[in-house]
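>>> take this sequence and fold it.
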Amino acid sequence: MKTFDLQRMALNDVPLDFLWEVALRSLYTFILVFLFLKITGRRGVRQMSLFEVLIILTLGSAAGDVAFYHDVPMLPVLIVFVTLGLLYRLVMWLMSHSEKLENLLEGKPSVLIEEGEFAWEKMKSQNMTEFEFFMELRLVGVEHLGQVRLAILETNGQISVYFFPDKLVRPGLPILPEPCCERFIKVPEDADYACIHCSEVVTLNTGDETPCPRCEHKFWVKACTATRVT
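Reported below is the predicted structural model:
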C-alpha cells in the first residue's frame, strides 16, 4: 500500500459520484435523529439523563455508519431508530411505575452543599472534581460557599443552587481560582479561616498551625463573608 496516496485517502475505492449519496445518507440520518429528539422532547444534552445520552450515542453510531459506508443499507438503520424509540418509550413507562428502576437508570440527585459547607460524605462519592464544581457555582454568581444554603447535583449533571438571604450569609470557603485566594499553613492574623479541602470554617489565632478538625488537612484560606451582587 502506498502511503500518503491522496486518491486512497480521499475516496479509497468508491467513485466520485458516491459523495452525492453520502450527502443524501447524511440528510437521512439527520432527519432520523431530529425526529427522535422531538419525540423525546429534549432540547439539549444538559437536559438528558445518562440513559438518554446512551440512547443518543447508539443512534449516532448507527447514523455515522450509514452516512459514510456504501455497503451499509439504509432501511436497517431505520429499524434501529424505531426499535430504540420504542425501547425509550417502554423504559420511560416502566420507570414511571418503578422507583427502583428509575434510580438505577437515572440516578438520584445528590446534596453537595448544606448550610454553607460541603456535605462531605456525599461529596466524596461523586465523580466530580472541585474545579468542575466551583466553576459551575461561579457561573451562577457564587463567590464563596457561605452564600449557599443548599446545592444539589441533579441527575442530568446540572447543579441547583439555593442561596441564603444576604443577612444570613455566613463565613465560607472562597471558590475563586487559586491565584485569587492566598493559602496558609501558619495563619497570619486572628480571623475565620476555611479549610481548602472540606470547607470547614474555624476561628484561628495569629500563628496557629492547626490542622482541620474535620478532614485533618493543613491548608487554610481566609473565609469570605461577601454578599451576592444581584
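
>>> going by C-alpha atoms from here, please, whenever you check contacts or count neighbours.
OK.

>>> could you pull out the helices for this structure?
With DSSP state H as the criterion, the chain has helices at 6-10, 18-40, 50-68, 74-97, 99-106, 120-124, 130-139.

>>> which one of the ones you listed lies nearest to Ile196?
Taking CA to CA, helix 130-139 is the member of those nearest to Ile196, at 10.1 Å.

>>> for that closest one, the distance to its chain's centre please.
Helix 130-139 sits 10 Å away from the centroid of its parent chain (CA atoms, centre = their mean, to the nearest Å).

>>> what does that helix contact?
By CA atoms under 8 Å, 6 or more residues apart in numbering, the residues outside helix 130-139 that reach it are 143, 159, 161, 175-176.

>>> tell me how far the residue nearest to Cys195 when sequence neighbours are not counted lies from Glu102.
Spatially, and ignoring its direct neighbours in sequence, Cys195 is nearest to Trp220 (4.7 Å; CA to CA, 6 or more residues apart in numbering). With the distance defined as CA to CA, to the nearest Å, Trp220 ends up 41 Å from Glu102.

>>> still on that earlier bit, need the helices of the chain in CSV (columns: distance to Arg149).
Shown next, in CSV, are those (distance: least, CA to CA, whole Å):
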stretch, distance to Arg149
helix 6-10, 57
helix 18-40, 33
helix 50-68, 27
helix 74-97, 31
helix 99-106, 25
helix 120-124, 15
helix 130-139, 13
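
>>> next up, for comparison:
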Amino acid sequence: MKKEDIQFGDWQRMFLGDVPGGFYWEVVLRIAVIYLVLMVSMRLMGKRMASQLSRNEMIAMVSLAAAIGVPLQAPDRGILAAVVIATVVILIQQIIARVGANNQRLESITQGDLSVLVQDSKLHLPNMKMTGITKEKAFSQLRSNGIRHLGEVKRLYFEADGSFTLIRNREVHPGLGILPEIDAEFTNQSCRASDELVCKRCGQKLAVTDTTCTNCGSSERVNAVE
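So this is what the prediction gives:
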C-alpha cells in the first residue's frame, strides 16, 4: 500500500480493509478449518500442551501461531501451507519427546535443568544469579506458600519449566526473616527475634566470633527469627 492511499477518516479501509466483502465469508471457513487443525495438533502433541508448557512446547505453540496468522488475514494465501507447517511442528515435537525420554542429556539440553535456590535454610546465591532469580523474587515465592523465615525451608527448587517446588524442614529452627520490612507491625506479630545470628544476605547461621559469612562473604548480620 502506498502512503498516499492512507488517509485518516477512511473508515471503510480501517474496519473492512481493501478486500472484497465476500472474503469475510471465506474467513469464517478459514478459521473453522484452522481451528480444527489446531485442535488436532494439540491433541497429537499430548496432554502437556494443555497444562504448563515446556520450552519446546512453547516454541511449537509460537510456530503454530505464526503459521496460522497469515492465511487468516491474507486472501492470496492458502490454508495448505499452515497445515504443512503444523504437521512439521508436530513431527519435530514428537521426535524430541520420544528421544528425550530415553536420553537424559538431550532432555537436559532441550528442557533445561532445575536449580536449587534455597538449600538447608540458606540462599544459594550462585544459582540465583545464574537463573536470574532475585532475592525478593525467591522471598515472594516463599511467602506465597506461608513461609515466614528461612528456618522453615529445607529446599526451594526452580524447576526447568519455570515453576517452584518447596520442601519444608521437618524440624523448624530460627532463620533469616523474609517478611517485608515495610510491614513491621505484622512482622512483629508473626515472628520474634531469637539470640541466634544469621547472615543478612544469605541466611547462613553465624557464630558470635564470625566476622564474615562463610557462605557468601558478607559482613552483615541480623538476629534470626522464629
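
>>> if we can go back for a sec, with neighbour numbers in mind, choose between Trp220 and Glu102 of the first structure.
Trp220 (29 against 16; other CA atoms under 10 Å).

>>> show me what contacts Asn127 of the second structure?
Counting by CA under 8 Å, 6+ apart, Asn127 of the second structure touches 115-117.

>>> which one in the first structure is aligned with Lys154 of the second structure?
Aligned by TM-score structural alignment, Lys154 of the second structure pairs with Arg149 of the first structure.

>>> do Ala86 of the second structure as well
Ala86 of the second structure maps onto Phe81 in the first structure, by TM-score structural alignment.

>>> any idea how far Leu37 of the first structure is from its match?
Counting by CA to CA, the separation of Phe81 of the first structure from Leu37 of the first structure is 11 Å.

>>> kindly report the same for Arg43 of the first structure.
From Arg43 of the first structure across to Leu37 of the first structure, the span is 7 Å (CA to CA).

>>> so these two - more neighbours on which side?
Neighbours per residue, other CA under 10 Å: of Arg43 of the first structure and Leu37, the larger number sits with Leu37, 16 against 10.

>>> so that one makes contact with Val45?
No - between Leu37 of the first structure and Val45 there is no contact under CA atoms under 8 Å: 10.3 Å.

>>> Met130 of the second structure and Val116 of the second structure, how far apart?
Note on Met130 of the second structure: its distance to Val116 of the second structure, by CA to CA, is 11 Å.

>>> spatially, what comes nearest to the corresponding residue of the first structure for Val28 of the second structure if we skip its sequence neighbours?
For Val28 of the second structure, the aligned position in the first structure is occupied by Ala23, per TM-score structural alignment. Spatial nearest neighbour of Ala23 of the first structure, excluding adjacent residues (CA to CA, 6+ apart): Ala67 at 7.7 Å.

>>> aligned to that neighbour, what sits in the second structure?
Using TM-score structural alignment, the partner of Ala67 of the first structure in the second structure is Leu72.

>>> what about the residue minimising distance to the centre of the second structure, distance to Glu107 of the second structure?
With distances taken as CA atoms, centre = their mean, Gly162 lies nearest the centre of the second structure, 3.9 Å away. Using CA to CA, Gly162 of the second structure is found at 15 Å from Glu107 of the second structure.
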